[in-house]
Structure formats: structure tokens, C-alpha cells
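# Sequence and predicted model, in that order:
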Amino acid sequence: MSVSQRAQSSSKYDTPDAKARVAKAIEQLRPVFAERLSVGVSVREQHGRGEAFAQSYLPDAVIWPLSTAEVSQVVKVCNEWRVPVIAFGAGTSLEGHVSAPYGGICLDLARINRVLEVRADDGDCVVQPGITREELNAQLRDTGFYFPIDPGANASIGGMIATRASGTNTIRYGTIAQNVMALEVVLANGEIVRCGNRARKSSAGYDLVRLFTGSEGTLGIVTEATLRLHGRPEAVGSSICSFPDLRGAVDTVMELIQTGAPVSRLELLDELQVRACNAYSKLSLPEQPTLFMEFMGTEAAVTEQFERAVDIVKSHGAAGLEWAFDEQRRAALWKARHAAYFAARALRPAADCIVADVCVPISHLADCVAKARAQIDAEGLVAPILGHVGDGNFHVLFLIDPNSDDERARMDRVYDSMIETAHRLGGTCTGEHGIGMGKRDKLIAEFGSSVVDLMRRVKEAWDPNGILNPGKVFDL
């Protein structure tokens, strides 16, 4: 079956009994939600897939709740009729998290999107799940704080929590898991619970906040989150430097980290990705492996760090680095990195873009990236490489002809090899994208069936009817 055929696959649950149950649930919910419940095909298609995942499974209906109470009401009805419920944020996830392989009702949380409280004295805030990270930071602009977790896309906070998002600032601020303090969650039976607190540390009981964070909507639906905020730095400096080979770029990353430099971002683009960015963003960067770096602190401290970085990058083959403090020049320097996904797609506009994601210990990063590049070229594929190399995470953007089973098979060989290498070296099959539908077999390869069965037993205990985002993390 070709990728394009897979994209049109019908739901796995298409039986008379399932259809009857979902019809009963919709009938019961329609008077409550009226125009906020849609069964229109175009609306369902918009909610049937995220980014970069070929398969699209449509829900039977989409509902836009306005409160935690309404989310609870929908979940209670769906649990009564054993109808799947799929929480939907901004739709930017990459492993099929928001598809509905068993049909059911999609809960679009975009309208539950307020900042409920900002506590500047404590450096935290309370938000609803539908607010996006850019909207949150816009509302925090005058407080002196910001929320630094940046997965690249303008994702919703609820979606970021569900997939344990990280991104470009992870090297300094950690993932979202280190920045979520408390949650309000609707469980599979519709019960509303709160876990965590605003204290900076706690030894009280099981850490349920961390269990919900990264559970991909399979254990509960987040309806409120308390987030740790960070002070805006006095100065931020950004730089770009190019290297004659990948080894020099990655070795620079390792040395910068080992020296204890206060780096906030370390991003790598390989030569093909730089070529794509030059064409797409009308830039003139050298078409070589390129590092994007950012330092934060006082202006004097950042200047000192850049002066040290110049010596390091030169020792690994770079001619030097261009750096800037002011916002306009910094924005220009980062333009290529922020547009990298769209630039890569423009290399082959009609292609499907499958975004691979592995993470390895930093000492093995150079070899892993070089091996992936060699295998891609040997298979004759078009696939730029980029990554958050400061934490050992890199991505391959496979541009695949949707009508070519052969290209898909060649891509699978490369991707499988990347994951096998990552596992052998003590890494992971996904640094930040999650499991979703796309990597369920890789989760077993990473942890073994006993550990995955333990995860499954948690799911069965908390969601005995299996209604919360079924078919994700592990198959049913």
C-alpha cells in the first residue's frame, strides 16, 4: 500500500455496534453543544491528522468545549457508550497523535485558552490547555518573565504537556516535564482531579504530574496547568558559524558543553538543509554544516562567552562566527533555522515529509549523524538533517514521493537503522516527537515487552474502557 493510499485509510472500528454507540453519544451531546458540535466532513478532515504523518483517520464528530466541566461532561458520555475521545490542541504533533483510528469524538480545546493567573513573586502561572506558547509569551511580555520551551511549532500548552515537548532551549531550561508544576486533569470516567503543587520540590506520594506529562492523552485530558516561568535575560546573543564537515560542528558542540559555557541554544543544519534555507529564505549562507548558537546573561558575560567560542570554533575548522545582540539582527540570524521545515519541503513540493527523530548521548552524536547522512545518500533519498545538538537530538526530514512504495521502503531502511543505532548506544527512538501511532513497535524495541506491558496495565487501570486516545503509544 502506498503512502497516499494509507492517508485515505478508513477507521479500524467500522462495525455496526461501534457506529450505533457513537451515534447515541452524539445524539446525547448535540443538545448541549449545538453549533459547537460538528459532523461535517471538512471539519473532521482538519482534525483527522497532525503534521508529517501520512495516515489520516477521521473522528465521527468534533466538539469545542468551553470549560473543564464541559470536557468532563463529554468524557462521561463517551465512557458510558464506550466511544473514543481524542484531545486536539494545535494539530502540530508528528506521530499521528490526533488521528482517530477507532473513530469517536475529537475534543478541540482551542477555546479553553486563557491565562488564569500570573504569580510574579513566585515565578509561575496558571494556564488553560488551548493557549499556544506564542500567545502565552505575548501575554507575559510586560511581567519580566517568559515560558522558554520552544518545540519549533506554535503548539498548544496542553499538546506540549501531552507529548513531553522540548525543542531549541532544552539545553538551558530542560523539557516541559521540568517546567510543569501542577495539573488539573479529566480522567476517563469524567472525574476531575488535581495533582502536583506550587512548591519547588515535593516528596509526597507518586509523581502523577510526570506520569500525565508525555502520556499522549491516553491517561487523561489536561484542562489546566501550573507552569514554571523564567526571568527574561538582560542580554541575548546569537551567532552562526559554518564548518567544512559535520564532525567539526558536532565536536564544537561537545567542547562548548564541556567548558560549562552558558549556552541556551545549539542548533545544527547540514549542508543540504542550509541549501534549502538559502533558496527559501533568500539567504547566502555557506552551504556547509552550520551551527546556530545562543548565549544568555549580562551583556559583558555574553560577550566573554562569544570570545571564548571563537577560539573553539576555529580549532574545529570554522573560519569564525558572526554574532549579534540586537533583536533585529538576531531575528535575521535565526531566520533560516525557524523556517527550516518549510524550506526543506520546498526542495520537493509534492513530496510527503516524514520527520525522523532520535536522540543519543552527545559523545556519539557525530558518528550517528554522519552514518545517517551516508545511508541517506547511499539510498538516493532527499533528506536534510537538522537538530537540537546540544542535547543529542537530531532530525532527518525525509521527502518521499507519495506514490512510490520503493522510496518508502528505502526510507524505512534508513530510519530503522537510525533507531537501532540509537538504542545500541543507549539513546532513544524519539527525543521529543513521542510514540503516537508511528513508533509503537519501536517502544517495545527500546524498553522490552515487560516494561511496555507495565505501561499497558497502568492504562487499563485508569481507563478500563479504553476510550482515551486509543491506538496511541501501544496498539489495542
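Looks like it came in fine.
# okay, CA-based contacts and neighbour counts for the rest of this
Fine.
# which residues does A370 contact?
By CA atoms under 8 Å, 6 or more residues apart in numbering, the contact set of A370 is L246, R247.
# now the strands for the stretch 51-200 of the chain?
61-63, 85-88, 105-108, 115-119, 124-127, 145-146, 180-186, 192-196 (DSSP state E, counting those that start in this stretch).
# What lies in contact with the second one?
What that stands for is strand 85-88. Outside strand 85-88, the residues that reach it (CA under 8 Å, 6+ apart) are 47, 75, 78, 98-100, 104-110, 159, 217, 221, 467-469.
# residues near A204, how many?
Counted by other CA atoms under 10 Å, the residues lying close to A204 total 7.
# The one 5 residues further on too?
Using other CA under 10 Å as the criterion, V209 is surrounded by 21 other residues.
# For it, which residues are in contact?
Neighbour list for V209: V180, M181, A182, L183, C195, G196 [criterion: CA under 8 Å, 6+ apart].
# Please apply the same query to R200.
M181.
# switch to 10 Å and redo it
Shown in contact with R200 (CA atoms under 10 Å, 6 or more residues apart in numbering): D122, M181, R228.
# Second structure follows, compare the two:
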Amino acid sequence: MTSLSPALLQALHALLGDRFSTSVALREQHGRGEAHHAAALPAAVAFAETTAEVSEIVKLCASENIPVIAFGAGTSLEGHLSAVRGGVSIDLSRMSKITRVSAEDLDCTVEAGVTREQLNAYLRDSGLFFPIDPGANASLGGMAATRASGTNAVRYGTMRENVLGLTVVLPNGQIIKTGGRARKSSAGYDLTRLFVGSEGTLGIITEVTLRLYGIPETISAALCSFEDVQQAVASAIQIVQLGIPIARMELMDRGLIKAVNAYSGLNMKIEDTLAFEFHGSPAGVAEQVELVSAIVEENGGKDFEWANAPEERNRLWKARHNAFYAVVSQRPNAKGWSSDVCVPVSRLGDCILETRALLKDCTVPTAILGHVGDGNYHVVFAVDPNNAEELVEVAAINKKMVRHAISVGGTSTGEHGVGTGKIAYLREEHGDAVDLMSVIKRAVDPAGIMNPGKILP
């Protein structure tokens, strides 16, 4: 592990004052995310408040080849935040300014530490909203860095489609801007897409320019239960294939429903369930509801339960967003192991049935959930991080699930990112293209100081 020299410690203290710390408590907080991955503590934590400060921190660290790891809200699930070579964790949470909103152009620019909930609260009176919703109240810089998506992706896309431009601090401390506010451009390489999903391995994102959308005139939500998961997935596939512009379509298997009921104080029927949300004009929503109702009925769906009042919808989606914690809460002192894969929608049913078979004899609490409108599903395990046998068991299930997804043309991670948790599958998924990724990494970050040990083997 790389240690910080007295000269570097002094320089960082001089730059940041009490916003630079080597306390064990802060280092532990910044050395791990939400999931089961073992913590790896940085040597120090630096709280930046401006892009210029991030640049100065990076320059100081680069002068001694000290690793730097960007930290947002700490909600990552695949080991992105672990300081595997020590170094300095740069906390961007204080970079929380919304610097510009253009209602006419439907876009805004925010600092990296702004969270999605903070942005939507700020936008509410303007009639606009930002739709990408990964569940956690993640920072928008972190969401861009991991190419996040979530429950609204079936209609509004992912961060890849909704980031227009970035401000990035490179490994030498240089500040660059990528993209722009024009809705299309043919000028040069698409550097914005290079950094979206790069997980802090090429540079630190400090500002993000985002697409915005008008708040729908009508929003309606519903639950529908099924006797088996195959009926639910068949319904989801048909809804997608017919091009119905549904906003959210979430699968919650019966194990998750049971956990969510206990955790969130709900009383949902314990069956495999699809949760829907419809956006649009009153007539448009009515048409969507009619079409979806007919499809689910044909596939054995029953007991549509509506949640049209805002407080009812919020309660439903809050329960869905708390799914990870609901599963983990079933065991004292457990940690969550959450794996996500994404497959072509036509293969979704087969893959979920294959996964359910893998989970049949699993000895730890599990649940399947997913953004089935885009072929993305998750399995959450409640594991004892100190039980080696459990970790081996879950790792074996995870490996089979991931490899099956890749074998049918899918991906090892639909939205969580690679981090340290999915490195082993990158070459299996991308083949020799991984060599080009390595070339890009070496060209941009020759000393390898940007979040080392992530994405690339």
C-alpha cells in the first residue's frame, strides 16, 4: 500500500485545512460501499469544494504517484470505492451546487455531489424533473461515473443517454470539458461517453450537464400479481415488444414481496408481482393502462391494485427502492451481495427461470427483482461476510448467473458497474476489446493513479 509522505500530508493540509483528515473513522467510511465487499481503507480523505481544488489535490498526489479515488454518496455495490492501493479518497459531497437550469432547453448543469433527490426537489416548481432513478439517493457524478440507470430506464434511458457534457479532472490535474449543450454534434471523439461509465479510472467528474424532462400531466401506478414468475416475465416481454411507452415496469418475486412487507410495513399479496407506472396525458395514460391490463390478463395476471395518489405511489416506489435493505434485514448483522445482469428481453424469461433454479437450494435469504422492461434483473443475497462457506456458495451462484447472461448475448452488469466485483468477467464479455480499454487507460493514466484495481484485470 502506498503511504503519503510528510511533504504531501503537509501540502494537502495547507490546501484544505480541516477538510483533510487521516482519521480512522473517516477512512473506514470511505473505504467501502453498501455491499459485502471487504473494505480497503485510503490513507486519507480530502473534502473538495471546487473543481480547482480537485485539480490541486490530484496534482499533488500525481507528483508522488499516489492513487486517488473519487467518493460521492457511498452507495456503490461492486467495490468501486475500495482503496486497494491506499491513497487519497476525494470526497465530492460538498460540491453540491446546481449551477444552471434552462427550462427552455430542457437541461441543467450541476456539481458532481448533487444528488438526484436534491436536483428533483430544486426542479419541482419549474415543472421539470430528472428521471434516472437507481433507487439510492446517489450523487449525479457517481451516477455518471458508473453509467447508472434504474426504474425509469425503460422509457427515459440511462445516464449514457442523459448526460450531455462533463467537466473532468484528468490524472495530471488538467481540467477538461467534454460534450456540450447542443442536442447533437459530429465534432471529434465522443469523450463524454468515454468518461460515462469509466468509474473514476480515467478522471474525476466534477460537473455534469444533464437532459431534463417535463413532469407528466398524468401519472398512474399499479401492482399486478401472478401465480408464477414466467407469467410475469411473459407479460413484460409483450409490453415491450408492442412498444407501449410505459415509464416503469418492475419485477418483484414473492421472496422480495415478503421481505418488503416486513421491512416497509406493507400488506402486498405474496406472489410474483409486476409494478407499473404510466406517464403522459390523461388519454395517453388511459390507453396504456387498457393495453397493459389486457396483456397481463392474457398471461394470468390478476388483482390490479392502483396507487394513483402521489403519497400511495411514493410509498410503493420507496418500498421498491428499499428492496436491498429489506432482504438484508432478514438476518442480523448481514451484508448485501447484489448482482445484476442484463440480457436481451427475448431471453429474460429463460434467464430468470435459470436463476431461480440456481437459488432453489441457496442457504441464505435471496430475492429476485428487476427492471424487466429493459432486460435487467438483480439478485440480492443476505450474507454473513465472515462466513467463508456462504461467500463461496454465493460466488458460485453469481458466476453461473453472469456466465449464462453473457452466453445469451447479455452483460455481466446492467447498471451497477464493474468495480472489483465483476472484473473476472470483462474479457469473457468483451474479448480482445479489453486490450484496447487497457491501451486507453495507460494513455490517459500512465501512472495508474486513478481508482486503481477497478474495471480492468
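Perfect, I can see it now. Keep in mind that what you see is a predicted model, and the values were worked out from it rather than measured.
# just to revisit the earlier point, give me the buried subset of the contacts of R200 of structure 1.
Those of those that meet the buried threshold are M181, R228, by 16 or more other CA atoms under 10 Å.
# wait, which of the contacts of R200 of structure 1 is closest to G436 of structure 1?
Comparing these against G436 of structure 1 with CA to CA picks out M181 as the nearest, at 24.3 Å.
# What lines up with that closest one in structure 2?
Using TM-score structural alignment, the equivalent of M181 of structure 1 in structure 2 is L164.
# do the same with P101 of structure 1
Correspondence of P101 of structure 1 to structure 2, assessed by TM-score structural alignment: V84.
# pretty sure that match is in contact with K454, am I right?
Yes: judged on CA atoms under 10 Å, V84 of structure 2 makes contact with K454 at a distance of 9.0 Å.
# Common neighbours of those two, please.
T420.
# who's more crowded, the two?
More crowded of V84 of structure 2 and K454, by other CA under 10 Å: K454, with 25 against 22.
# Hmm, the more buried one is touching E199, no?
Yes: with contact defined as CA under 10 Å, K454 of structure 2 reaches E199; the gap is 7.7 Å.
# Quickly list what's touching both of the two.
Counting by CA under 10 Å, 6+ apart, the shared contacts of K454 of structure 2 and E199 are H80, L81, G417, V418, G419.
# how near is the fourth one to L170 of structure 2?
Spelled out, it's V418 of structure 2. Per CA to CA, to the nearest Å, V418 of structure 2 is found 21 Å from L170 of structure 2.
# Do a quick rundown of the helices in the stretch 301-450 of structure 1.
Here the stretch 301-450 of structure 1 has its helices, by DSSP state H, counting those that start in this stretch, at 327-338, 340-347, 365-378, 405-424, 440-447, 449-462.
# try the stretch 151-300 of structure 1
For the stretch 151-300 of structure 1, the helices defined by DSSP H, counting those that start in this stretch cover 157-162, 170-173, 208-212, 246-258, 271-281, 299-315.
# now the angle from the last one to helix 246-258?
So that's helix 299-315 of structure 1. Interaxial angle of helix 299-315 of structure 1 relative to helix 246-258 (axes from the mean of the first three to the mean of the last three CA atoms, to 10 degrees): 140 degrees.
# give me the stretch of structure 2 that helix 299-315 of structure 1 matches.
Mapped onto structure 2 using TM-score structural alignment, helix 299-315 of structure 1 covers residues 282-298.
# What of the first one?
With the alignment judged by TM-score structural alignment, the segment of structure 2 matched to helix 157-162 of structure 1 spans residues 140-145.
# cool, the third one as well?
Counting by TM-score structural alignment, helix 208-212 of structure 1 lines up with residues 191-195 of structure 2.
# And the contacts of R200 of structure 1, which is closest to H338 of structure 1?
Each of the contacts of R200 of structure 1 was scored against H338 of structure 1 by CA to CA, and R228 proved nearest at 24.5 Å.
# Can you give me every residue that contacts V43 of structure 1?
Per CA under 10 Å, 6+ apart, neighbours of V43 of structure 1: L58, P59, A61, V62.
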